[in-house]
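J.: the following comprises the amino acid sequence and a computationally predicted model.
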Amino acid sequence: MAKDLMLGIIGGMPADASMRQMQRAVDECFQARYRSHEAGIRVFADEPVERLQVNAVVYSARRHEAWLFGDCQIMVNGVQTPTTKDVDVLLGDLRAFTVLALREMQDGTPDVPISGSFGAPASDAAPKDPSRAMILPFLRLQSQFANKRGPFGYFVFDGFTDMTYPIRTVPVSPGDEVVLASDGYPLLRPTLDESERELQRLRSEDPDLIDRYRSTKGFQGRATFDDLTYLRFIA
């Protein structure tokens, strides 16, 4: 729902819209959806984990710049702008810890099955990844830092953003080669083919995503571990 609303907002913005106009339009749209919900807007104001959440990188051709709302990625002329969140590093390390600890338990007691979702509903766990279920309480706690300043704070469109939050703005000049991508391509490269090869190499060499690239979830037999969006163009 958040993605569909976001696409509608971007498509309806005037060409000369500013970064803050874009941010305000998303907030207003999301809050209108909350007010129309039977639970009422107060639930979403008080419980960040219940909110719509979406990130985006938006390119303004008129203003010759791109806006990094959250952890989507951009590369201009082969130079990538870092967007990794501190909280993602922390929880990626925590999941790597749980994966390795569970392996040690299995090595020590091979006849004891590993389940232990620590109270998390079974539906929230990936089929073969109990570590995901074990860190789920921390993933839910993460929402407390949404749009907050400080070491674990991060920006996310949720209807309650800070209009003074520092948004990375990347200048783009005519003739620049630009890549916009979601974080499903953790090893971003200047072409889609190269990025896909890196993704498949990662899947082969580190399928649990605890070594070369630490994530809060692994491939678990799938072709990818996260959403994949990749766009390359000449400005």
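T.: That came through, no problem. Residues are numbered from 1 along each chain as shown.

J.: every contact and neighbour count from this point should use C-alpha atoms.
T.: Will do.

J.: roughly how far does the most centrally placed residue in the chain sit from Arg95?
T.: The residue lying closest to the centre of the chain (Cα atoms, centre = their mean) is Asp71, at 5.6 Å. Note on Asp71: its distance to Arg95, by Cα to Cα, to the nearest Å, is 19 Å.

J.: just give me the neighbour total for the closest residue in space to Val49 that isn't next to it in sequence.
T.: In space, Val49 comes closest to Ser143 once its chain neighbours are excluded; the distance is 5.4 Å by Cα to Cα, 6 or more residues apart in numbering. Ser143 has 19 neighbours, counted by other Cα atoms under 10 Å.

J.: mind listing the helices for this protein?
T.: All helices of the chain, identified by DSSP state H, fall at 2-12, 19-36, 41-46, 86-108, 130-141, 192-205.

J.: next, the buried residues of the fourth one.
T.: Taking 16 or more other Cα atoms under 10 Å as the neighbour-count basis, helix 86-108 is seen to contain the buried residues 87-89, 91-96, 98-99, 102.

J.: can you check the second one too?
T.: In terms of neighbour count (16+ other Cα under 10 Å), helix 19-36 has its buried residues at 19, 22-27, 29-31, 34.

J.: what about Leu199, neighbour count?
T.: Number of residues near Leu199 (other Cα under 10 Å) recorded here: 20.

J.: also this one, for the comparison:
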Amino acid sequence: MLNIQESHCESKTGTLDNVEDTFLVTPDFAAVIDGASNVSNQLIAGKTPGQHAAVLTKEAIVELNGPESIEEIITAINAKFQIFYHEHSMVEEVLKKPFIRPSAVMSLYSHYHRKIWMIGDCQCYVDGVNHQHLKEVDLITSQARAMLIESQLAQGKTVQEIMDNDTSFDQIVPLLQRQYQFQNRPPNERFSYEVINGFPMYTESIKAVDVPAHVTSFSMGSDGYPRLFDSLSETEQYLEKILTIDPLCIKENSAIRGLSKERISYDDRTYIKVTIKDAMEDTFPGEFNREINEGETILEQTSRKR
């Protein structure tokens, strides 16, 4: 049994109507899903492609039974996307223009397998370790934006002046559109990366993190956080610290966006802390809370925090 101990989902603009992240926790799965930024400047039925991708992925996971392998899970999600493409008459268009495809990345925990699968640039915090799954194309595009910003600083513009009129994202959109050509390419290709978009994926590119039997809680988050910690407060405090040091997001936290008068952060962000409650505990609560190993307990009691 899985329960949410802490959760937070926030748009980069501070308005939840346009957030492209989502999360879910069922008895068998927990997931943080991050819809890709809109680089086509197009909406589909009033929503961004990333919003649709997050919802389609979430709907597919809710319908799973529990024991599915990651290959089976991807197949189920892709089926949702293909139906969506047909319903919106997009089949030919998404083949010709990959950058308009609804796309998402995800951290997904399977309680049956006791694994967290990391598809694309997402992260998790397990047993004291922050695991990230970065991709090279993001480094290139964020560095290109950093160069554009640095050139303005060299010309004498102040940080505040740039934040008041930051056009750097628009300038790197052609690069961002180009990177869609590398989605779900063979893993031996330099710029390839895996993403959920309704098309076949090389699952060997997916990073898997084991959740050991002694672990009773873990955290997952989107890349709207520079890194994750054991608690939401620590994770938020670190984000605030980084944004104070590097508000343009060109140094300590290089990104495709920075702070501006329209944005309270560089990206949408989602954090969940999940507790694992073994079904046997409900039957034998005393047995499962007995002290072992010099004071450690098999299952620590935790309080739900919002």
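T.: Perfect, I can see it now. Quantities reported herein were computed from a predicted structural model and do not represent experimental measurements.

J.: what does Pro285 of structure 2 align to in structure 1?
T.: Under the alignment (TM-score structural alignment), Pro285 of structure 2 maps onto nothing in structure 1.

J.: surely Leu239 of structure 2 touches Pro226?
T.: Yes. With contact defined as Cα atoms under 8 Å, Leu239 of structure 2 counts as touching Pro226 (6.4 Å).

J.: check contacts around the counterpart of Tyr154 of structure 1 in structure 2.
T.: Aligned by TM-score structural alignment, Tyr154 of structure 1 pairs with Tyr193 of structure 2. Each residue near Tyr193 of structure 2 by Cα atoms under 8 Å, 6 or more residues apart in numbering is listed here: 120, 135, 182-185, 187, 205.

J.: what's the counterpart of Thr75 of structure 2 in structure 1?
T.: Aligned partner of Thr75 of structure 2 by TM-score structural alignment: Arg24.

J.: and the strands in structure 2?
T.: With strands called from DSSP state E, structure 2 shows them at 2-10, 21-25, 29-35, 104-110, 115-119, 123-126, 129-132, 207-210, 217-221, 269-276, 291-292, 296-297.

J.: so what's Gly218 of structure 1 closest to, chain neighbours aside?
T.: Asp208 (4.4 Å).

J.: from Arg132 of structure 1, how far out is that neighbour?
T.: 11 Å.

J.: common neighbours of the two, please.
T.: Common neighbours of Asp208 of structure 1 and Arg132 (Cα under 8 Å, 6+ apart) are Lys217.

J.: shouldn't the residue nearest to the centre of structure 1 be in contact with Val87?
T.: No. Using Cα under 8 Å, Asp71 of structure 1 is not in contact with Val87; the gap is 11.5 Å.

J.: got the contact list for Glu92 of structure 2?
T.: Neighbours of Glu92 of structure 2 in contact, by Cα under 8 Å, 6+ apart: none.

J.: that one -> structure 1?
T.: Looks like Glu92 of structure 2 aligns to Arg42 there (TM-score structural alignment).

J.: from Arg33 of structure 1, how far out is that match?
T.: Distance check for Arg42 of structure 1 against Arg33 of structure 1: by Cα to Cα, it reads 12 Å.

J.: can you get me a residue count around the spatially closest residue to Val179 of structure 1 that is not a sequence neighbour?
T.: Distances taken as Cα to Cα, 6+ apart place Arg232 nearest to Val179 of structure 1, at 4.4 Å, with adjacent residues excluded. Other residues lying near Arg232 of structure 1 total 16 when counted by other Cα under 10 Å.

J.: could you list every residue that touches the residue in structure 2 that Arg232 of structure 1 lines up against?
T.: Correspondence of Arg232 of structure 1 to structure 2, assessed by TM-score structural alignment: Lys273. By Cα under 8 Å, 6+ apart, the contact list for Lys273 of structure 2 reads 4-7, 217-220, 230-232.

J.: who wins on neighbours among those residues?
T.: Met220 (31 neighbours).

J.: what about the aligned partner of it in structure 1, distance to Tyr213 of structure 1?
T.: With TM-score structural alignment as the criterion, Met220 of structure 2 lines up with Leu180 in structure 1. In this view, Leu180 of structure 1 and Tyr213 of structure 1 are 20 Å apart by Cα to Cα.
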